[in-house]
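> sequence first, then the predicted structure:
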Amino acid sequence: MGIEITEATPERVVGRMPVEGNVQLYGVLHGGASCVLAETLGSTGASLHAGAGRMAVGVEISATHHRPAGSGHVTGVATLLHGGRTLATYDIEITDDQGRRVCTSRLTCMLRDV
C-alpha cells in the first residue's frame, strides 16, 4: 500500500499513500485502498489512546467517496472524536495533492487489554 505515517498522537494521526499501485480497473484510487488508509490511521491513534498493555480492534468503518484520485498521493488526517475507556472513534479526511476531499471515513475501535 505504501502508507507513510508522518504524525501520530492519540488526538491526531496524519499519513499519506501513493495512488499508483492502489488503483481499480479505471485507473483511479480504489475505494478499498482509501478504507485501508483510514483504518491504518484511525487504529494507530486508537492504539496510542489505549496505552501500554492495551490494544485497539476495529469494530466499524464507514466511508463516503467524494471524487476520484488518479495520480500523486492522498493524505489522510484522523482526528479523535471520542476517546473513552472501551471505545475510540476517529473522523478521517482523505484529500488529494490539490487539497480536494477524496473520502470521508469514520472508524470505531474497541479498546481492550492485551
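It's in. Everything quoted here is computed from the prediction, not taken from an experiment. Numbering: from 1, shown residues only.

> alpha carbons only for contacts and neighbour counts from here, please
Noted.

> so who does residue 5 touch?
13-16, 41 (C-alpha atoms under 8 Å, 6 or more residues apart in numbering).

> in TSV, list those residues along with distance to residue 56 and neighbour count.
Below are the contacts of residue 5 laid out as TSV (distance: C-alpha to C-alpha, whole Å; neighbours: other C-alpha atoms under 10 Å):
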residue	distance to residue 56	neighbour count
13	15	25
14	18	23
15	18	20
16	21	20
41	12	29
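
> farthest pair within these?
Put simply, by C-alpha to C-alpha the two of the contacts of residue 5 set farthest apart are 13 and 16, 10.5 Å from each other.

> now do the shared contacts for the two.
Between them, residue 13 and residue 16 share the contacting residues 5-6, judged by C-alpha under 8 Å, 6+ apart.

> putting a second one here so we can go through both:
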Amino acid sequence: MQLASDASWLGGFAERTGFAVTAASPEEVVLEWDVRPEHHQPYGIVHGGVYCSAIETAASIAGAVWFGERGQVVGVNNNTDFLRAVTDGHLSARATPLHRGRSQQLWQVAITDDQGRLVARGQVRLQNLSR
C-alpha cells in the first residue's frame, strides 16, 4: 500500500488542505498537516471545517483500507467536537475503528497538536458499498 506521497488517497479538496497520510492500515490511519493561514477563520484560529474535513478524510481512508477490494465506502455521518483553539503548528489526526460490520463502519478520530494535546475529536459512520 502506498502512503504519504501517494496523492491517490487524497485528491481534490483534501490534497489542497495540505493533508498527508503518514500511516495506513486496517487498524489505523494517521493524517498530518501544518497549519497555514488559509486554514484560519476570521479570528485567526483554525476553522472548524478543517477539523471536520481531516476527521472525514482519515476515517474514510481507514474504512477504505479495511474494506479493500470488497467495494467502496462513503461517509453518512460526521460528528466533530472542537476542544482547543489552534493558530499555528503541526496537527495529526489518528483514526481507529469502533465498529466494522457488513454494511457500516464507525471510526473515531482524535486530532492532536505538536505537543500531544487533544484539539478536536470526532467520529464518522461509513456505509460499505459492495461491488
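Now that the structure is in, tell me what you want to look at. Small disclaimer: the values here were computed from a predicted structure and weren't measured.

> hang on, the earlier thing: now, which of the contacts of residue 5 of the first structure lie within strands?
13-16 (DSSP state E).

> now stretch 123-131 of the second structure: buried residues?
Using 16 or more other C-alpha atoms under 10 Å as the test for burial, stretch 123-131 of the second structure gives 123-128.

> ok, now stretch 70-80 of the first structure?
Neighbour counts using 16+ other C-alpha under 10 Å place 70, 73-80 of stretch 70-80 of the first structure among the buried residues.

> need the counterpart of residue 26 of the first structure in the second structure.
Alignment note (TM-score structural alignment): residue 26 of the first structure maps to residue 43 of the second structure.

> over to residue 62 of the first structure?
Under TM-score structural alignment, residue 62 of the first structure pairs with residue 79 in the second structure.

> can you check residue 52 of the first structure too?
With TM-score structural alignment as the criterion, residue 52 of the first structure matches residue 69.

> hey, where'd the strands end up in the first structure?
4-8, 12-18, 54-65, 73-83, 87-95, 101-113.

> for the second structure, which helix is longest?
Counting residues, the longest helix found in the second structure (DSSP state H) is helix 48-67.

> list the contacts of the residue nearest to residue 131 of the second structure when sequence neighbours are not counted.
Computed as C-alpha to C-alpha, 6 or more residues apart in numbering, the closest residue to residue 131 of the second structure that is not its neighbour in sequence is residue 71, at 4.8 Å. Listed by C-alpha under 8 Å, 6+ apart, the contact partners of residue 71 of the second structure are 128-131.

> could you rerun that using 7 Å?
Applying C-alpha atoms under 7 Å, 6 or more residues apart in numbering to residue 71 of the second structure gives the contacts 129-131.

> number of residues surrounding the match of residue 52 of the first structure?
10 (other C-alpha atoms under 10 Å).

> what's the closest non-adjacent residue to the residue nearest the centre of the first structure?
The centre of the first structure sits closest to residue 38, judged by C-alpha atoms, centre = their mean, with a distance of 1.8 Å. For residue 38 of the first structure, ignoring the flanking residues on the chain, the nearest one in space by C-alpha to C-alpha, 6+ apart is residue 92 at 6.0 Å.
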